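>>> Dropping the sequence and predicted coords here.
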Amino acid sequence: MLYVHIVDRSLEDRLARACSTILFRWAEAQAREVGAARGLDVQQIDTGAFEGDDRQHAWLSGAGFTKVRTWWQMSRPVRPEEASLVASAERWERKGVVFRQVRRVDGMPDEDDLRAVHEVLESAFTDHFNSAEESFEEFEHRLREDPGHRWDHWWIAEIVDGGGAPEPAGALVGTVSEGGPGPAGSYVSYLGVLESARGRGVATGLLNTIIADAAERGRDRVGLEVDADSPTGADGLYVAMGWRTKYVTQSWHKDVPVG
């Protein structure tokens, strides 16, 4: 269960601590309800903090949370001429791999495409930190609730050189990232490639696609989040393609018995 814990920094310490305590108690009650609805014995609460936020760290630790992961929040500038990185952000092909947006009919996405994205991401992240199976219905509902959600920011990579039907091999779910008075940016919410397709430039192709799409839309950046402890070395690809770390965040977890 994702949980955002924010207390106004203008409050004096005693009142801020009291607000924090009440919010944690409320979150645990919610965790028990959510866990019961899911039929779980234990419901995990997943929340976060910025690196260096000693006040938040102390509150989290005091409430029984444990720091479990560190994340690099990265950003890459986008130049207008990078709209030509790919032939078309809607569809292009390279070395037997087609990169395309999910199909849409009257503005709504094709359900088969959405299910293909879900299946690719579920398979690609099976061995990743804190991975948990999520139904298609939960996946779709959760992503549609994102304020930056746009159907035309979802892409599929398909292998087409096998002689048969196209085979989904990678997926990227992007969102719109607002950043104050300046232009909006694009954000990579999810990027997954099936193990069987790695080494074919699928991840690079999907990243070039969202960069080109951002440039075409007049945006000035593409952001993403990287697991600092991931053994895949994905950060090396991002750095090579121009991403740099802007700030660092942490994941803190607490397991709440549902009964």
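Perfect, thanks for sending it. Numbering: from 1, shown residues only.

>>> C-alpha from now on. contacts and neighbour counts both.
OK.

>>> what about the strands in the stretch 101-250 of the chain?
Remark: strands assigned in the stretch 101-250 of the chain by DSSP state E, counting those that start in this stretch are 104-105, 108-109, 149-159, 167-177, 185-193, 221-227, 244-257.

>>> most neighbours per residue, which of those?
strand 167-177 (a mean of 24; mean count of other C-alpha atoms under 10 Å).

>>> which helices and strands sit right next to that one?
Contacts defined by 3 or more C-alpha pairs under 8 Å, 6 or more residues apart in numbering; DSSP states H and E place strand 167-177 against helix 111-124, strand 149-159, strand 185-193, helix 202-216.

>>> and if we set it to 7 Å?
helix 111-124, strand 149-159, strand 185-193 (3 or more C-alpha pairs under 7 Å, 6 or more residues apart in numbering; DSSP states H and E).

>>> starting at the chain centroid, how far to the regular element (helix or strand) spanning A37?
Element membership for A37, per DSSP states H and E: helix 13-38. When C-alpha coordinates are averaged (C-alpha atoms, centre = their mean, to the nearest Å), helix 13-38 and its chain have centres 25 Å apart.

>>> Take this one as well and set it beside the first:
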Amino acid sequence: MTDNTSAAMKPVIPGPLPEGIAVRTAGADDVPALLELLRADELAAMGETSLSAGEVDEWFDTPRALERNTALVLQRDGVLIGVWRVFRNFDDKYWAQVAIDRSLPAELVDELWEGGLAWAEQVALTIADGLGVTGPRLDLWVNEHDALTRRHAEAFGFQQMRAFIEMQIDLDGYVAPKPDPASPVVVRQAEVPDDGAADLRTMYQVISESFRDHYDFQLRSFEDWVETKHSDQLADPTHWYLAEIDGEAVGGLMGHNSYLEADNAGYVANLGVLRQGRGRGVAKALLRTSFTRYAADGRSAVKLHVDAESPTGATHLYESVGMYRRLVGFDFHKWPRA
């Protein structure tokens, strides 16, 4: 086991728990109960849920996931009533997740939320210390109507940093506009049968370079990027497309199955256009190709998330191809040692 893995797996013992509450390490056998808990939490937070079993399975199904995830389940009378989780996205960035059964007494829910955030911070600091990182950041996601999570985030010192908008296009009867015959843009499906495929590295280069000027961008190595895709059960390279002008790749779109199980919807996980391709219809061509293919596959809609302050004006682009705004979520950050 590497030094990094040892640091990530170093246990952090939670502080005193309320009477009658037990805690233990989460495992693959907990997936059904965790899925039920997390779906109920999403319903309470935003009125709907799209969480799939595969997304929870991912916590436990690869060495990478096991090395980067630290999760505890909370039980009351032998029933799973909560989860505390930290995911190491980068060595200096840690995503915290707390979900507590909201049907429990409010005082107990609040106490377990407070304990969960304190535990998550200590986990992040412990792992960061083991990796030699002096200034780790803790991240938390808050949906716009989730007053409970917002209240605890703000009380614990998190700051709201950025809004992200979920957008959607409904595909019932969708017909893409006829392409402009004068357009130089050619869209083709990426061919990525294995890790040695040229299109795999091209997609990495296009997506990485096109996001350099976006909020909170952090470059991954090609090897780490590929490993991330392998650990993602819902990644769908059959819905990846490259856009070319004069034979040169200037844009890429990566489809994903995040919303397939719950909503029968396609999902655009990444869409990037290089500077030399911007303003030339590249993004629209990629989106319309994706919409047409998803419609042919029988999907009912396509979704994506966009930075509300995108420097490329992406929100207006998506509206121009027929997408509309649905939900808003916020990135909250805390620097424990700031």
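Arrived safely. Bear in mind the structure is a predicted one, so any value in this text is a computation, not a measurement.

>>> could the helices and strands packed on strand 167-177 of the first structure go into JSON lines alongside distance to M241 of the first structure?
Below are these laid out as JSON lines (distance: least, C-alpha to C-alpha, whole Å):
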{"stretch": "helix 111-124", "distance to M241 of the first structure": "21"}
{"stretch": "strand 149-159", "distance to M241 of the first structure": "19"}
{"stretch": "strand 185-193", "distance to M241 of the first structure": "14"}
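
>>> And V68 of the first structure, what's its match in the second structure?
By TM-score structural alignment, V68 of the first structure lines up with M161 in the second structure.

>>> pretty sure that match is touching E309, no?
No: here M161 of the second structure does not reach E309: they are 10.9 Å apart, not a contact under C-alpha atoms under 7 Å.

>>> more crowded one of the two?
E309 (15 against 10; other C-alpha atoms under 10 Å).

>>> Would you mind finding the match for that one in the first structure?
Using TM-score structural alignment, E309 of the second structure lines up with D229 in the first structure.

>>> Show me what the helix holding A37 of the first structure is packed up against.
Using 3+ C-alpha pairs under 7 Å, 6+ apart, helix 13-38 of the first structure sits against strand 42-50, strand 244-257.

>>> so the shortest one versus strand 244-257, what angle?
I take that to be strand 42-50 of the first structure. Relative orientation of strand 42-50 of the first structure versus strand 244-257 (axes from the mean of the first three to the mean of the last three C-alpha atoms, to 10 degrees): 150 degrees.

>>> whereabouts in the second structure does strand 42-50 of the first structure align?
Residues 135-143 of the second structure are matched to strand 42-50 of the first structure when aligned by TM-score structural alignment.

>>> what comes up buried for that stretch?
Residues P136, R137, L138, D139, L140, W141, V142, N143 are the ones in stretch 135-143 of the second structure that count as buried (16 or more other C-alpha atoms under 10 Å).

>>> Just say helix, strand or coil for the equivalent of R79 of the first structure over in the second structure.
Matched by TM-score structural alignment, R79 of the first structure corresponds to D172 in the second structure. For D172 of the second structure, the assignment made with DSSP: H, G, I helix; E, B strand; the rest coil gives coil.

>>> Any figure for the gap between the residue lying closest to D172 of the second structure once chain neighbours are set aside and S183 of the second structure?
Excluding the flanking residues, the one nearest D172 of the second structure by C-alpha to C-alpha, 6 or more residues apart in numbering is S300, at 6.3 Å. Using C-alpha to C-alpha, to the nearest Å, one gets 29 Å for the distance from S300 of the second structure to S183 of the second structure.

>>> quick one, which of the two is more surrounded?
Per other C-alpha under 10 Å, whichever of S300 of the second structure and S183 has more neighbours is S300, with 19 against 12.

>>> In the second structure, what sits opposite F99 of the first structure in the alignment?
Match for F99 of the first structure (TM-score structural alignment): V187.

>>> residues contacting the closest residue to that match other than its chain neighbours?
Distances taken as C-alpha to C-alpha, 6+ apart put A243 closest to V187 of the second structure, at 4.3 Å, once the chain neighbours are dropped. Applying C-alpha atoms under 7 Å, 6 or more residues apart in numbering, we find A243 of the second structure in contact with V185, V186, V187, R188, A249, V250, G251, G252, V282, L286.
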